[in-house]
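S.K.: Pasting the sequence and the predicted coordinates here, then a few questions.
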Amino acid sequence: MNTAQNSTQNSQQSQINSGFGKHTSAQQALGGVDLSGKIAIVTGGHSGLGLETTRALAEAGAHVIVASRSPDKARAALAGIPRVEQGVLDLLDPTSITRFAQNFVASGRPLHILVNNAGIMALPLQHDSRGYELHFAANHLGHFQLTAGLLPALRSAGNAGGARVVSVSSRGHHFSGVSLEDTHFQHREYDKWKAYGQSKTANILFALELDKRGARHGIRAFSLHPGRILDTDLKRYLSDEDLRTMGVLDEEGQLINAERYKTPNQGAATSVWCAANPQLQGLGGVYCEDADIAHAVAADSKEDFGVKPWAIDPGFAERLWSISEQQTGITFTL
């Protein structure tokens, strides 16, 4: 596996001492910013972290479009949240992605905030209609295509004061870099955690390269680890054995070190901090956790925090960008 660990890494990858932390709420992480007049899109914004992200942005004044493949479920979850509209989006269906993006761009509205939040985790080996492995297809390629389709609206907002694209990654990127030679496990043994980790590394590399290309247009990009959260749909494919292997449950099925875990609202804090907090003005391309920029850590680090070198390597990010264009058939011009 090529992880390009020896190339120059992102020099901005160091904490800014934001004053926030592990138990910061999503509302607190906004820092009192008024988002009136701002427009945001949140994929998967009707459940778990996405729902709390939607709620915090909307309560701060933003108009939020929730992109979901389950309209009925989304409608029920979003009831009572102000300034919210729905859109249908399936990240595993390129036609659905194109339709959603075209409809939004045709509305003529700028897009100030895009939170690429939706994702899947630890599935058995499955492929989409193109033959692409599902984690990489949904978590990375789907959001890559969506962001490309929304680019005119992001540029419109960027030229008028700034746009932010936020990729919800995970500390799961510690599990694996991206195998550029075999992104879809055609020539290596499948491992659901490596597949998930590869897709989460891709989220970080995408933000790094998007920020490099988009900064001159006022488009800044960020990636993040939301924290350990149990109460989300993301764990729906995990068995008790998986949870024991992960160190979540003990042999009696009891939660280990419950204080390590965040509520969904606390988990959304870093998403909304990246999306709107003025503390990040002039910055971009960084991986964040606990509502601050994360430390860069060594490849062999056993610490349960920080970003690995294979996820912040600019040369590797550029190569992944080219492969993503090839696999989606999209030329992402900035």
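M.R.: Perfect, thanks for sending it. Note that this is a predicted model, so its numbers are computed, not measured. Numbers count the residues shown, from 1 in each chain.
S.K.: C-alpha only now, for contacts and for neighbours.
M.R.: Fine.
S.K.: Might you report the residue contacts of residue 56?
M.R.: When the contact criterion is CA atoms under 8 Å, 6 or more residues apart in numbering, the partners of residue 56 are 26-27, 272.
S.K.: With adjacent residues omitted, what lies nearest to residue 27?
M.R.: The spatial neighbour of residue 27 that comes closest, neighbours along the chain excluded (CA to CA, 6 or more residues apart in numbering), is residue 56 at 5.6 Å.
S.K.: again, but for residue 48
M.R.: Distances taken as CA to CA, 6+ apart place residue 232 nearest to residue 48, at 4.7 Å, with adjacent residues excluded.
S.K.: is it true that the residue nearest to residue 27 lies in a strand?
M.R.: No - residue state for residue 56 (DSSP: H, G, I helix; E, B strand; the rest coil) corresponds to helix; a strand is not indicated.
S.K.: how close does it sit to residue 323?
M.R.: When distance is defined by CA to CA, to the nearest Å, residue 56 is 35 Å away from residue 323.
S.K.: now swap in residue 106 and tell me
M.R.: For residue 106, the distance to residue 323 under the criterion CA to CA works out to 28 Å.
S.K.: same thing with residue 107?
M.R.: Between residue 107 and residue 323 the distance, using CA to CA, works out to 31 Å.
S.K.: dropping in the other structure now:
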Amino acid sequence: MPSPQTPLGSGYGPATRADDVLAGIDLSGKTAIVTGGYSGIGTETARALRAAGARVIVPARDAQKARAALDGLDVELATMDLTSPASINAFAAGYLASGQPLHFLINSAGVMACPLTRDARGFELQFATNHLGHFQLTARLWPALVGAHGARVIALSSLGHRYATVDIDDPNFERREYDRWIAYGQSKTANALFAVELDARGKSRGVRAFSVHPGRIVTDLARHMSAEELQKIGALDEHGQPVVDLARGLKSPSQGAATSVWAATSAQLDGLGGVYCEDCDIAVLAPEEDVTVPGSASIASGVRPWAVDPVAAERLWMLSERMLGVSL
């Protein structure tokens, strides 16, 4: 039976920071891989896990940018490009060759609202990066996750999942008009559905999966949005600085990283999986009529039923296997 999409009453909330979640937790002897760990929320996630004692590996496409962002943090850098199957395979093979188990896989990297771009395979870039790249990475690292005898995989979804379902028949916008926000929403729904099906397949092997909405945080993820767009939705102030306003879901990077860290490490989630989380708790199911306009200043909370539908999750999994030629 799937875990219920019902809040636990965790005791945490929007103001919780990653360090708050990890207070008193010793992760010595544990290993975490954090994609996107050299930008924004990912960097805060990597920093907090390392501060709690975990060995942290950050795979990066841009090594120079990663070194600058992680300067002073005791984390390991490796090379990987989520849009390159060969690069993903090489990174995973290198890790598996170490013979070490993998306790936490935090799939935090992503792109948002970019113009129509296709990778070398012809796949739409947001779907390819946010979902397919992480699907392949997880599949290739599967032996190490199983070998941990208690691993968690965290998929960074978003409130943006409310913008769109996954179009199984045309995920790459080959027959429909491209809309950058619909494409982003599709990829974020895919992240949530990935966690649903991965958990269903992994729980008997000790691998649990969760999707999370970190909150609305202005990071490099918003590089395809203009300052005017960000100010219009209240994410930047009149001086061009990021706004933190918890009443509107606008968080600091440390507050944004808290739900990822909580989902990865909290004993409150023992025996559970496949659920969508926000504000360091399991989110409520949003009513079907709760519509969110793409690219708006919405402060809606909760997960749309389509993003935690096990039937849709299995269909997406099968599509992903066909597109990539990989499986667990």
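M.R.: Cool, the structure landed. Worth saying up front: this structure is predicted, and the values here are computed from it rather than measured.
S.K.: just to revisit the earlier point, would you mind telling me which of residue 106 and residue 323 of structure 1 has more residues around it?
M.R.: Between residue 106 of structure 1 and residue 323, counted using other CA atoms under 10 Å, the more crowded position is residue 323 (16 against 10).
S.K.: that's a helix at that one, yeah?
M.R.: Yes - according to three-state DSSP, the state of residue 323 of structure 1 is that of a helix.
S.K.: which residues in structure 2 form strands?
M.R.: Taking DSSP state E as the test, the strands found in structure 2 are 31-35, 55-60, 76-79, 104-107, 151-156, 207-213, 276-278, 281-282.
S.K.: Turn those strands into CSV, including distance to residue 69 of structure 2.
M.R.: Written out in CSV, the entries for the strands of structure 2 read as follows (distance: least, CA to CA, whole Å):
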stretch, distance to residue 69 of structure 2
strand 31-35, 14
strand 55-60, 11
strand 76-79, 11
strand 104-107, 18
strand 151-156, 20
strand 207-213, 23
strand 276-278, 26
strand 281-282, 29
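S.K.: Can you find the partner of residue 85 of structure 2 in structure 1?
M.R.: With TM-score structural alignment defining the correspondence, residue 85 of structure 2 maps onto residue 94 in structure 1.
S.K.: From residue 57 of structure 1, how far out is its match?
M.R.: Counting by CA to CA, the gap between residue 94 of structure 1 and residue 57 of structure 1 amounts to 27 Å.
S.K.: How about residue 120 of structure 1?
M.R.: For residue 120 of structure 1, the distance to residue 57 of structure 1 (CA to CA) stands at 23 Å.
S.K.: Contact partners for residue 162 of structure 2?
M.R.: Residue 162 of structure 2 makes contact with 185, 189, 291-292, 303-304, according to CA under 8 Å, 6+ apart.
S.K.: which position in structure 1 aligns with it?
M.R.: Under the alignment (TM-score structural alignment), residue 162 of structure 2 maps onto residue 174.
S.K.: What sits closest to the aligned residue in structure 1 for residue 17 of structure 2 if chain neighbours are left out?
M.R.: In structure 1, the position corresponding to residue 17 of structure 2 is occupied by residue 25, as judged by TM-score structural alignment. Counting by CA to CA, 6+ apart, residue 266 is the residue found nearest to residue 25 of structure 1 once chain neighbours are left out, at 4.6 Å.
S.K.: and the aligned residue in structure 2 for that neighbour, how many residues sit next to it?
M.R.: Aligned by TM-score structural alignment, residue 266 of structure 1 pairs with residue 255 of structure 2. A total of 29 residues lie near residue 255 of structure 2 under the criterion other CA under 10 Å.
S.K.: Verify the stated contact: residue 255 of structure 2 with residue 21.
M.R.: No - contact between residue 255 of structure 2 and residue 21 fails when scored by CA atoms under 8 Å: they sit 10.1 Å apart.
S.K.: Kindly provide the distance from the residue nearest to the spatial centre of structure 1 to residue 97 of structure 1.
M.R.: The centroid of structure 1 falls nearest to residue 168 when counting by CA atoms, centre = their mean (2.0 Å). In this structure, residue 168 of structure 1 and residue 97 of structure 1 are separated by 18 Å, where distance is defined by CA to CA.
S.K.: can you check residue 149 of structure 1 too?
M.R.: Applying CA to CA, the value for residue 149 of structure 1 to residue 97 of structure 1 is 8 Å.
S.K.: Name the nearest of the contacts of residue 162 of structure 2 relative to residue 231 of structure 2.
M.R.: Distance ranking of the contacts of residue 162 of structure 2 against residue 231 of structure 2, using CA to CA, places residue 292 first at 18.6 Å.
S.K.: and stretch 101-111 of structure 2, which stretch of structure 1?
M.R.: On the basis of TM-score structural alignment, stretch 101-111 of structure 2 is assigned to residues 110-120 in structure 1.
S.K.: Give me the distance between the two termini of the matching stretch.
M.R.: Note: stretch 110-120 of structure 1 ends 28 Å apart using CA to CA.
S.K.: Brilliant, that's me finished.
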